[in-house]
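> Below are the sequence and a predicted model for it; my questions follow.
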Amino acid sequence: MSSPAGARRRAGERCVTLADRVDAAAAESIAVRSPPTDEVIAQVPDCSRDDVETIVDRARAAQTTWTEWPVEKRVAVLDRFCDSLLEHRRDLLDLIQLETGKPRHNAVEELLDAVGTCTYYVDTAPKLVESERRSGAFPAITDARVHYEPVGVVGVISPWNYPFNLSLTDAIPALAAGNAVVCKPDERTPFATLFAASLLEAAGAPPGLFAVATGRGETTGPALVDAVDHISFTGGTETGRAVAERAGQNLIDCSLELGGKNPFIVLDDANISAAVRGAVAGAFANAGQLCLAPERIYVHESVYEPFLAELCSATESLSIGFEFGYGPDVGSMIDGDHVDRVDGYVQEAIDDGASCHVGGRRRPDVGPHFYEPTILTGVDPDSRIACEETFGPVVSVTPVKDAATAIDMATNTTYGLNGSVWTTDLGRGRHVATSLDCGTVCINDPYLVGWAALDAPMGGVGDSGLGRRHGPEGLRRYLESRTIATSRIGPFVSPSIVPMGLYARALVGSARLQRRLTRLKRRLSPR
């Protein structure tokens, strides 16, 4: 590993070069700052509506070439791209750290997630885009086939907390399906995505196929939604509502992963030490700036005291700081406004009677945007910190008398993204998991086993979003289905020599026969 100063210098120099890749004539620019120091890294164009339209037009032209390639040729490009991610991993990790302030082990998670997503769709895309034979209207004399075609240009609006993998986890399946992609990263974190675009082009993708439009969300975001054929958004719930409304006005589809207020249920038979390790790893990953992170911990009253004591001890032992290496456990938050928001929620909860056992303080001695991992108890269930997504290194811990109470409290929310259940009885855990109104529930893990199950769909319900990423569903959302039905005997109309009444009775008889055959098939099919 090179020196921290050398890594910072090289990453900063690369950012200046990457900013020149944005194909825009923007009159203004945005200063991107590194959260651990609040120093300016580089300037990126603040794209106007005209800039976005130009970028999308160029992507649409590149998509014409890309979609004509056989899927095997497309995934070969993605396969080479995946290799290049690993080859350039040190540069990517430096960029991710520089623009987010997260610890290096959290940056590695971003890289590995992108590599895993790429590997999965390189393997599965050829099958997922194949035409399918379906049952025709009348057996033997008709058939139906479903063909899948790319929607065109996909817009990806990605957030600042995991900017690299949350750009690529949506872009890779879209590209594998034959689409072009225009990504609008958060204006605070554009550089790792720009680097990915350069690596994809070097791997053989047509120039402009995966483009990046930098700019402020209030201008660049709506312009992108208006110009593309599908929009994939990851971010806050209120912004997601606006994206969905605009997509609906344009009659394009959208997929949205939004906020969460994720429950973490510790049953009376749980392995306490394992549950504590999971709570610390989940709640304080990326300084709690993770949509899947647990924010509400419900613990059976019989194990509440030992769980809380061990959780406080483990949290107090976490190190806080930043370096280009595998050092501190908890890194910087994204900016001062976000620190103000999180601290405001914590102080408000304390004023309302909550107890702060660990943390609850800013750490300006470490850097401008650092905040201590925080554990609260006695939180008012109607307070903001109990009901709204905190998105910081803060958890509340609440005792419950039984699993039913934990389920009731866990589901008392409009969110439904992720949940976790801790128990040594896996059957019991699965039973509790099915009672939680979440898109994903993990047993004996905070979120990773669900997120990393790339063959399974992932997404939220309620205020946590629409649509699914990962699995076949994560690629099929970027395809239009077209049915081609064939009759082997000509048009299904009454022959001129057959009375209409007789023809109608024949059709009814055919329907009855088809129902009998369907029932027989059901009885004979193994269950």
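Looks like it arrived, so ask away.

> From now on I want contacts and neighbour counts done on CA atoms only, so please keep to that.
OK.

> Can you tell me the SS state at the residue nearest to residue 410 when sequence neighbours are not counted?
Closest residue to residue 410 apart from its sequence neighbours, by Cα to Cα, 6 or more residues apart in numbering: residue 263 at 5.5 Å. Put simply, residue 263 is strand when judged by DSSP: H, G, I helix; E, B strand; the rest coil.

> Find the nearest non-adjacent residue to residue 147, please.
Nearest non-adjacent residue to residue 147, counting by Cα to Cα, 6+ apart: residue 131, 4.5 Å away.

> Give me the distance between that neighbour and residue 230.
21 Å (Cα to Cα, to the nearest Å).

> Same question for residue 75.
Per Cα to Cα, residue 75 is found 21 Å from residue 230.

> what sits against the residue nearest to residue 410?
Neighbour list for residue 263: 294-298, 410, 418-420 [criterion: Cα atoms under 8 Å, 6 or more residues apart in numbering].

> Please repeat the previous calculation with a cut-off of 7 Å.
Going by Cα atoms under 7 Å, 6 or more residues apart in numbering, residue 263 touches 294-297, 410, 419-420.

> what does residue 141 give?
By Cα under 7 Å, 6+ apart, the residues touching residue 141 are 487-489.

> cutoff 10 Å now
By Cα atoms under 10 Å, 6 or more residues apart in numbering, residue 141 lies in contact with 486-490.

> same question, residue 429
By Cα under 10 Å, 6+ apart, the residues touching residue 429 are 265-267, 270, 420-423, 441-444.

> Widest-spaced pair of those?
The most widely separated members of the contacts of residue 429, counting by Cα to Cα, are 270 and 441 (16.2 Å).

> neighbour-wise, which of those two wins?
Neighbour comparison, residue 270 and residue 441: the larger count goes to residue 441, with 29 against 20 (by other Cα atoms under 10 Å).

> which SSE is the more buried one in?
Per DSSP states H and E: residue 441 is located in strand 440-443.

> which ones are touching the nearest residue to residue 324 once chain neighbours are set aside?
Here the nearest residue to residue 324 in space, its sequence neighbours aside, is residue 4; by Cα to Cα, 6+ apart that works out to 5.2 Å. Shown in contact with residue 4 (Cα under 10 Å, 6+ apart): 94, 322-325.

> Second structure for comparison follows:
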Amino acid sequence: MGRTYAAPMAPDLIADPETDPTATYAVDPALVRRLARRVVAAPRAEHHVSHTPMTGAPLASLPLSTREDVAVAVDAARAAQRAWSRTPMEVRERIMLRFHDLVLDRQVELLDVVQLESGKTRGQAFEEVADVALVARHYGRSAAAYLRPWRRAGLFPVLTQTTEHHHPRGVVGIVSPWNYPLSLAITDAIPAIMAGNAVVLRPDLQASLTALRVVQLLTEAGLPESVLQVVLGDGANVGQAVVDLADYVCFTGSTATGRSVAVSVAGRLAGYSLELGGKNAMYVADDADLDKAVAGAVRACFSSAGQLCISVERLIVHDSIADEFTTRFVEAVGAMTLGPALEFGTDMGSLVSQAQLDRVTAHVDDARAKGARVLTGGRARPDLGPFFHEPTVLTGVTAAMDVRDDETFGPVVSIYRVHSDDEAIRLANDTDYGLNASVWTRDVARGRRIGTAIAVGTVNVNEGYAAAWGSVAAPMGGMKQSGVGRRHGAEGILKYTESQNVTAQYLLPIAPSLGLSEEGYARVMTAALRTLKAVGRR
């Protein structure tokens, strides 16, 4: 179908046949060639042609790496890391804060390419720009504090002096997905780089242009090119090579693939962090502000067409307000605007691929066939683009239906009624996943109590996902089958380091001395240990 791109657009980004009859790809090939130079690949490498989900038009042709290319990238990164680890923290900070400014200054171009690769709306693409700026600023200003040597209590006051150090691991391998092509390509790399590591990044092929552009901005900010290497290719070969060769692995994706990553790195005792799937719940309590809850639910369920690991797929509503909430929510969902446009104002964009559309369609069809009711939506919209699907609300969902427990990762949400907070907590916890939850109530203390009882890594009170996600000084990650480790905050940077305890002992050894026998030493130590407890020594 024809393209429906609209202003604002970045200069020299879009190649449009309406103005250039020779244009073949949706992105200017000259720009693609510049970005392709960052890919570690052979001079005559096989190329991959990506397509924009917004219209199905060819997007860009980029070279593919091989397992051998990954080895070259890791070796180059390891060589660069030795010099980078000696770079003063003040220099790293200046680079990261310049990068912060470049991301905001070049946001029009970044928004365009994020939309073209992911199909999401411009407003939802801006979430990624804001996220990258937040993370760059946070670690640009906090990394030194997180990483500085810490004095710790020694065995004996004064006599034993202990310092905790944090050293970079070496080469961090990052395997990032397609759904947040800007954020997830670079925000995990930022703390790794600030900690003195080099990075080998393998973005999903559907997210390659965005990843290459933001890596180029980081280089423009002053990062040595060799510190951040990019390889492109499929997960089974190129992604697996990154997992096999890096000193630490950061993976974001499905739970099934995450388990495979964990098995791969376990054999060589490498460290890893995984952010995986979710079946996230939003609870609307009986005292919730329904105006805010309805608007919040629309954002929480359908941002990025539901292709967000922390988006809501289960709406749990207190029975006393369920009828009113459902009526208003269904009306709001039915009024959402859909479409492919590179401008603000559209409520929901496209799914990213035929595979995602097939999964969404299968979940809806299975639920409908087994007795669920579709309150609104429920069908694909090929008139808008090849992978569009209407935002869909289901009720009457049972355990016999795939949509009840499996992650849909699309614009489908199911409504469940409960009669109490305790019942809501039990239902929210009735899943193998534990990534994100949302609680809506006028009583924030009540919301916090409910939130702490839900077994998830992040809880938002009176927000769907953005408040906890955007609070980058605090950890974010999953419990249960939703992952291992955390991003953001202290944990988000210290995971990329090896901790080291350096302790100096003064005057007396930790052994019999000054003529004491072993028995006498034991008596003295016993008395000392009792004294230390009595005076409150930790």
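Arrived safely. Given the structure is predicted, the values throughout are model-derived calculations rather than measurements.

> Can you state the residues of the second structure onto which the strand holding residue 441 of the first structure aligns?
Mapping strand 440-443 of the first structure onto the second structure (TM-score structural alignment) gives residues 458-461.

> Show me what counts as buried in that stretch.
For stretch 458-461 of the second structure, burial by neighbour count (16 or more other Cα atoms under 10 Å) applies to 458-461.

> what does that stretch contact?
281-283, 310, 434-448, 450-452, 465-469, 474-479.

> swap in stretch 358-373 of the second structure?
Among residues not part of stretch 358-373 of the second structure, those counted as contacts by Cα under 10 Å, 6+ apart are 351, 354-356, 374, 377-380, 387, 389, 392-398, 400-404, 406-414.

> now for residue 357 of the first structure: what does it line up with in the second structure?
In the second structure, the residue paired with residue 357 of the first structure is residue 375, using TM-score structural alignment.

> I'd like the distance between its match and residue 411 of the second structure.
Applying Cα to Cα to residue 375 of the second structure and residue 411 of the second structure gives a distance of 13 Å.

> cool, and residue 241 of the second structure?
Using Cα to Cα, one gets 33 Å for the distance from residue 241 of the second structure to residue 411 of the second structure.

> And residue 497 of the second structure, by the same measure?
According to Cα to Cα, residue 497 of the second structure and residue 411 of the second structure sit 38 Å apart.

> Looking at those two, which is more packed in?
Each of residue 497 of the second structure and residue 411 had its neighbours counted (other Cα under 10 Å), and the higher figure belongs to residue 411 (29 against 20).

> Could you list which residues are in contact with the more buried one?
With contact taken as Cα under 10 Å, 6+ apart, residue 411 of the second structure is in contact with 301-308, 311-313, 348, 350-351, 357, 360, 377-378, 388-393.

> What is the equivalent residue in the first structure for it?
Residue pairing (TM-score structural alignment): residue 411 of the second structure is matched to residue 393 of the first structure.

> Skipping adjacent residues, who's closest to its match in space?
Take residue 393 of the first structure and drop its neighbours on the chain: the residue closest to it by Cα to Cα, 6+ apart is residue 288, 4.1 Å away.

> contacting residues around that neighbour?
Residue 288 of the first structure touches 161, 280-282, 294-295, 330-331, 333, 373, 390-395, counting by Cα under 10 Å, 6+ apart.

> What of residue 512 of the second structure?
Applying Cα under 10 Å, 6+ apart to residue 512 of the second structure gives the contacts 518-522, 524-525.

> I'd say residue 151 of the first structure and residue 64 touch.
No - using Cα atoms under 10 Å, residue 151 of the first structure is not in contact with residue 64, being 11.6 Å away.

> Need the overlap of contacts for those two.
178-180.

> Name the helix or strand for the residue most central in space within the second structure, please.
The centre of the second structure sits closest to residue 184, judged by Cα atoms, centre = their mean, with a distance of 5.0 Å. Per DSSP H and E: residue 184 of the second structure is located in helix 183-186.

> What is the subsequent helix or strand relative to that helix?
Counting by DSSP H and E, the next helix or strand C-terminal to helix 183-186 of the second structure is helix 189-194.

> Tell me which of residue 151 and residue 64 of the first structure has more neighbours.
Comparing residue 151 of the first structure with residue 64 by other Cα under 10 Å, the one with more neighbours is residue 151, at 21 against 16.

> That one maps to what in the second structure?
Using TM-score structural alignment, residue 151 of the first structure pairs with residue 169 in the second structure.

> and if you look at residue 498 of the first structure?
Residue 498 of the first structure maps onto residue 516 in the second structure, with residues paired by TM-score structural alignment.

> What count of nearby residues applies to the aligned partner of residue 217 of the second structure in the first structure?
Counting by TM-score structural alignment, residue 217 of the second structure corresponds to residue 199 in the first structure. By other Cα under 10 Å, 19 other residues sit near residue 199 of the first structure.

> OK, contacts around residue 199 of the first structure?
Taking Cα under 10 Å, 6+ apart, we find residue 199 of the first structure in contact with 80-85, 88, 193, 205.

> Now it: which helix or strand?
Secondary structure assignment for residue 199 of the first structure, by DSSP H and E: helix 191-202.
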